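Colleague: model this:
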Amino acid sequence: MMNNFDVIVVGGGASGFFTAINLAEQNPDLRIAILERSNEVLSKVKISGGGRCNVTHACFIPNVLAKFYPRGEKELKGPFHAFCTGDVMEWFSERGVSLKIEEDGRVFPELDNSQTIIDCFLNEAANFNIQIIKQTIVQQLSKENDFWKIKTSKDTYQAKQLVMATGSNVKIWDLLKTVNHSIINPVPSLFTFNIKDDRIKDLMGVSTEMVSLKVKGSTLKANGPLLITHWGMSGPAILRLSAWGARELFDKNYQFQIIVNWTNDFVFDEVLEELMQLKQSNPKKTIIKHAQYGLTNRLWQQLVKASMISEDLIWADVSKKQLVNLAEQLTQSEFNVNGKSTFKDEFVTAGGIDLKEVNFKTMESKLQDNLYFTGEILNIDAITGGFNFQNAWTTGFLAANAIAAKY
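Modeller: Prediction:
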């Protein structure tokens, strides 16, 4: 049986719903359907931000906002000028969802519950009679007489306009190759580092406010808070490095060395000089009990021990060689990374539809008329903090506008 619609959105996630709702608002007479492969829609929205839903990030300048995207920075500048963070916050506010900005710039619902976002979308979809068809796996795409024909595990659907909002779905990418689109090979982004090292062995849960990191023998670097875990290292600094280095670290098979500067921006010579001053000003204090640079006592103790400084040594008796060792541990600690772990459930992939094949004013394919792409199906990804959702909202909004303009 053929099911006819004006617009079909494949993918019942953030960008799929946002596209469908914005389109229906502009043209309530359109027959719109959302096809979702699982039995639940908006599942990533539900788990985002630890179940609170990190809606966006409070960066309101389009050109600055674009810099948080390792892939997509150039392409998103124009779209962000059309629909940016402030527009998203206003959009939700107009629909009864109050948002708040946290100290680190992340934006959440005031009720700290992702369900408020899900309920908003489901209510809007119901108000506009958008059909949500679940447990429907798309198996084939073809173009016949100016209509898109979508063969699924249940039925066959037909629509003039087709929006692909399926995120990082390899099977859908393969289907899009059959309509001549190129796929940039997907690799993981936003992952944590597996590290076995005596210096951090028993420090699970210890965090530092600001470190700087670099990959040895590479130009890759990042800074930010770092968290020591039972499998190695995580936290914003590590996740940023993994995002910017997604392809390079994949090519290294996740076997590489990182250099950690625990002081963030002090260099070796400055730290050595400060340690020598401490030797003069605190001669009778025990080094291991005298944590510096805002480090926790436990982390400081491990770095002191790694510098061949005994537990009872006082500053007066420390040698120049030992101070050199400690300055090195503080500013250029080397760690061997051996593999990666997925960051929570918020898995992000670098890869997807080649951005050269998409018109970023409309999100329409340059190769196929009436075919649109929104969200993470594109070769766009960002660091953590609400930026991946902002991409979903902006591209969904532009696609909705472009389709509405055709009617």
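Colleague: going by C-alpha atoms from here, please, whenever you check contacts or count neighbours.
Modeller: Fine.
Colleague: and the residue lying closest to I101 once chain neighbours are set aside, what does it touch?
Modeller: Of all residues not flanking I101 in the chain, V107 sits nearest, at 4.6 Å (C-alpha to C-alpha, 6 or more residues apart in numbering). Applying C-alpha atoms under 8 Å, 6 or more residues apart in numbering to V107 gives the contacts N54, V55, T56, H57, A58, L99, K100, I101, G386.
Colleague: now do 7 Å
Modeller: For V107, the contact set (C-alpha atoms under 7 Å, 6 or more residues apart in numbering) comprises N54, V55, T56, H57, A58, L99, K100, I101.
Colleague: would you write a ChimeraX line that selects the buried entries of the residues you listed?
Modeller: Command for ChimeraX that selects the buried part of these, burial taken from 16 or more other C-alpha atoms under 10 Å:
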select :54,55,56,57,58,99,100
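Colleague: in strands only, show me the contacts of V107.
Modeller: Counted as lying in strands by DSSP state E, out of the contacts of V107, are T56, H57, L99, K100, I101.
Colleague: for the third one, which non-adjacent residue is spatially closest?
Modeller: Closest residue to L99 in three dimensions, ignoring its sequence neighbours and counting by C-alpha to C-alpha, 6+ apart: P109, at 4.3 Å.
Colleague: so how far is S234 from the one you found?
Modeller: Distance of P109 to S234, computed by C-alpha to C-alpha, to the nearest Å: 25 Å.
Colleague: mind listing the helices for the stretch 1-150 of the chain?
Modeller: For the stretch 1-150 of the chain, the helices defined by DSSP state H, counting those that start in this stretch cover 14-26, 43-51, 62-65, 73-82, 85-94, 115-127.
Colleague: mind putting these into CSV with mean neighbour count?
Modeller: Formatted as CSV, these follow (neighbours: other C-alpha atoms under 10 Å):
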stretch, mean neighbour count
helix 14-26, 25
helix 43-51, 18
helix 62-65, 16
helix 73-82, 18
helix 85-94, 16
helix 115-127, 18
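Colleague: one more, so I can put them side by side:
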Amino acid sequence: MSKKKRVIIIGGGAAGFFTAANLDEKKFYVTILEQNSDVLQKVKISGGGRCNVTHACFDPRELVGFYPRGNRELLSVFTKFQPGDTMDWFESRNVPLKIEKDNRIFPTTDSSQSIMNALINEVRNKGFEIKNQVSVSEIIKDEDLYFIKTKSESYTAEVVVYTTGSSPKSLRIIENLGHNIIEPVPSLFTFNIKDDLLKDLPGTSFDNAEIKIPSLKTEESGPLLITHWGLSGPAVLKLSAWEARTLAKLKYKFDIEVNFISKSISEAEEILKNFKNDNPKKSVGQSKIYDITNRFWNKVLEVNKINPEKQMANLSKKEMDQIFEYICQKRFSVIEKSTFKDEFVTAGGVDLKEINFKNMSSKILPDFYIAGEVLDIDAVTGGFNFQACWSEAWLIAQHINIR
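Modeller: From the prediction side, this is the model:
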């Protein structure tokens, strides 16, 4: 039998571990090098510690629509390994998964530790090495070998899998090997807004709101959440992902327009007039007219100086117009961004033109594979970023296994 080859995986995150977990231990010695003291840190904190493993979207053509960058390239990747395959992989390793009503997929334990244990056990059972607190400083290519330098020692490998995430240092290392880097900017962030309407209302949510950035002629809809610093929720996060580069150029200062009830002013007017006719003596403050919380409704009244004790019959046209403007087309000035929870995602990384998406190999470096967030690929929230990691890692492992 031919001598085992050495594979070094740089980065102990989702893509790195999934690559190792699917490699053939009879053919390869595999070592994962992770610079932090713990592996799989993003897996651990994902979904509030529950780990949003993937998303119940099983048609690759539909699935790529959730990726602002990389959608064209990922189509072929997802035809080979998609969320259904991810579910099968974990469930066959005694990690049952569940699909929640928003189609996000979690382990039934509601603990990311279940996912982490499955990956770590699979890698350890193959006899592969996991090394923590090993920070790679340089990679040198010399004939058929790669020399991976760290502070304490050097490693040699015939094959390198680069799954470091998008830290500036890791991008510099791969840039020094000849790859072009698309400047990373934040994606998936929330909007910082100072406005009287949002004051004292953190935690207030809206099931389906519409948000526009008028200057960019772009809009998104979905759940919306008022936070201590402004607005968050899927509608905001989708906008931040799709417009990541443009908003970075604007230095995160721009205006948005929010429709809290996803109804036009004429529809909102008709609903209010009908309610007014049916409940003329009811106080405005106690009236439940739209699908918004009583606290938010009363805040709209307060900001517009409308007396909540006033009867519906006495609501003036001017006051009604103020209400419509505030709930259907309220303008806010965004003054900054905030990271969404701890799940920092970037748009940018290794130029996709330099990757062979049949197997995620570098077109520039032989026997060198790249996956995960170090690539110029990112997705909206909901398990999609992890799915890209699982799928890319699967392709890498399959290609290395048949070498």
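Colleague: save the helices of the stretch 1-150 of structure 1 as CSV, and put in distance to Q140 of structure 1 too.
Modeller: Supplementary listing: the helices of the stretch 1-150 of structure 1 in CSV, determined by distance: least, C-alpha to C-alpha, whole Å:
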stretch, distance to Q140 of structure 1
helix 14-26, 19
helix 43-51, 24
helix 62-65, 36
helix 73-82, 29
helix 85-94, 34
helix 115-127, 26
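Colleague: what residue in structure 1 is paired with S316 of structure 2?
Modeller: Matched across to structure 1, S316 of structure 2 falls on S319, judged by TM-score structural alignment.
Colleague: can you pull the contacts of that match?
Modeller: For S319 of structure 1, no contacting residues are found, by C-alpha under 7 Å, 6+ apart.
Colleague: look up how far D269 of structure 1 lies from it.
Modeller: Distance of S319 of structure 1 to D269 of structure 1, given as C-alpha to C-alpha: 16 Å.
Colleague: for Q135 of structure 1, same thing?
Modeller: For Q135 of structure 1, the distance to D269 of structure 1 equals 61 Å [C-alpha to C-alpha].
Colleague: again with N223 of structure 1
Modeller: For N223 of structure 1, the distance to D269 of structure 1 - C-alpha to C-alpha - is 20 Å.
Colleague: more neighbours: which of these two?
Modeller: Remark: of N223 of structure 1 and D269, N223 carries more neighbours, 21 against 13, as counted by other C-alpha atoms under 10 Å.
Colleague: corresponding residue for that one in structure 2?
Modeller: Superposed on structure 2 with TM-score structural alignment, N223 of structure 1 falls opposite S221.
Colleague: and for the residue nearest to that match when sequence neighbours are not counted, the neighbour number?
Modeller: Of all residues not flanking S221 of structure 2 in the chain, E210 sits nearest, at 4.3 Å (C-alpha to C-alpha, 6+ apart). Neighbourhood size, E210 of structure 2 [other C-alpha under 10 Å]: 22.
Colleague: check contacts around D85 of structure 2.
Modeller: No contacts exist for D85 of structure 2 under C-alpha under 7 Å, 6+ apart.
Colleague: now it: how far from T227 of structure 2?
Modeller: In this view, D85 of structure 2 and T227 of structure 2 are 36 Å apart by C-alpha to C-alpha.
Colleague: same question, N259 of structure 2
Modeller: Relative to T227 of structure 2, and taking C-alpha to C-alpha, N259 of structure 2 is found at 17 Å.
Colleague: residue range for stretch 99-114 of structure 2 in structure 1?
Modeller: Residues 101-116 of structure 1 are where stretch 99-114 of structure 2 lands, counting by TM-score structural alignment.
Colleague: list the buried residues for that stretch?
Modeller: R106, V107, F108, P109, D112, N113, S114, Q115, T116.
Colleague: of those, closest to R240 of structure 1?
Modeller: Each of the buried residues of stretch 101-116 of structure 1 was scored against R240 of structure 1 by C-alpha to C-alpha, and R106 proved nearest at 15.3 Å.
Colleague: can you pull the contacts of the closest one?
Modeller: By C-alpha under 7 Å, 6+ apart, the neighbours of R106 of structure 1 are N54, T56, H57, A58, G385, G386.
Colleague: check contacts around the aligned partner of the fourth one in structure 2.
Modeller: In structure 2, the residue paired with A58 of structure 1 according to TM-score structural alignment is A56. Taking C-alpha under 7 Å, 6+ apart, we find A56 of structure 2 in contact with P83, I99, N103, R104, I105.
Colleague: what distance do you get for A56 of structure 2 to F81 of structure 2?
Modeller: To F81 of structure 2, A56 of structure 2 is 13 Å away according to C-alpha to C-alpha.
Colleague: quick check: neighbours shared by the two?
Modeller: With C-alpha under 7 Å, 6+ apart, A56 of structure 2 and F81 have no common neighbours.
Colleague: and the longest helix anywhere in structure 2, which stretch of structure 1?
Modeller: In structure 2, with assignment by DSSP state H, the single longest helix is helix 384-401. Under TM-score structural alignment, helix 384-401 of structure 2 corresponds to residues 387-404 of structure 1.
Colleague: chain center to the matching stretch, what's the gap?
Modeller: Between the centre of stretch 387-404 of structure 1 and the centre of its chain there are 17 Å (C-alpha atoms, centre = their mean, to the nearest Å).
Colleague: got it, and stretch 364-376 of structure 2?
Modeller: Stretch 364-376 of structure 2 sits 20 Å away from the centroid of its parent chain (C-alpha atoms, centre = their mean).
Colleague: the counterpart of the residue nearest to S221 of structure 2 in structure 1 and L378 of structure 1: what is the separation?
Modeller: Using TM-score structural alignment, the partner of E210 of structure 2 in structure 1 is S212. Look at S212 of structure 1 and L378 of structure 1: by C-alpha to C-alpha, they are 30 Å apart.
Colleague: next one: E94 of structure 1
Modeller: Computed as C-alpha to C-alpha, the E94 of structure 1 to L378 of structure 1 distance reads 29 Å.
Colleague: ditto for T286 of structure 1
Modeller: 56 Å.
Colleague: one more: T362 of structure 1?
Modeller: Per C-alpha to C-alpha, T362 of structure 1 is found 14 Å from L378 of structure 1.
Colleague: who's more crowded, the two?
Modeller: Of the pair T362 of structure 1 and L378, L378 is the one with more neighbours under other C-alpha under 10 Å, namely 29 against 19.
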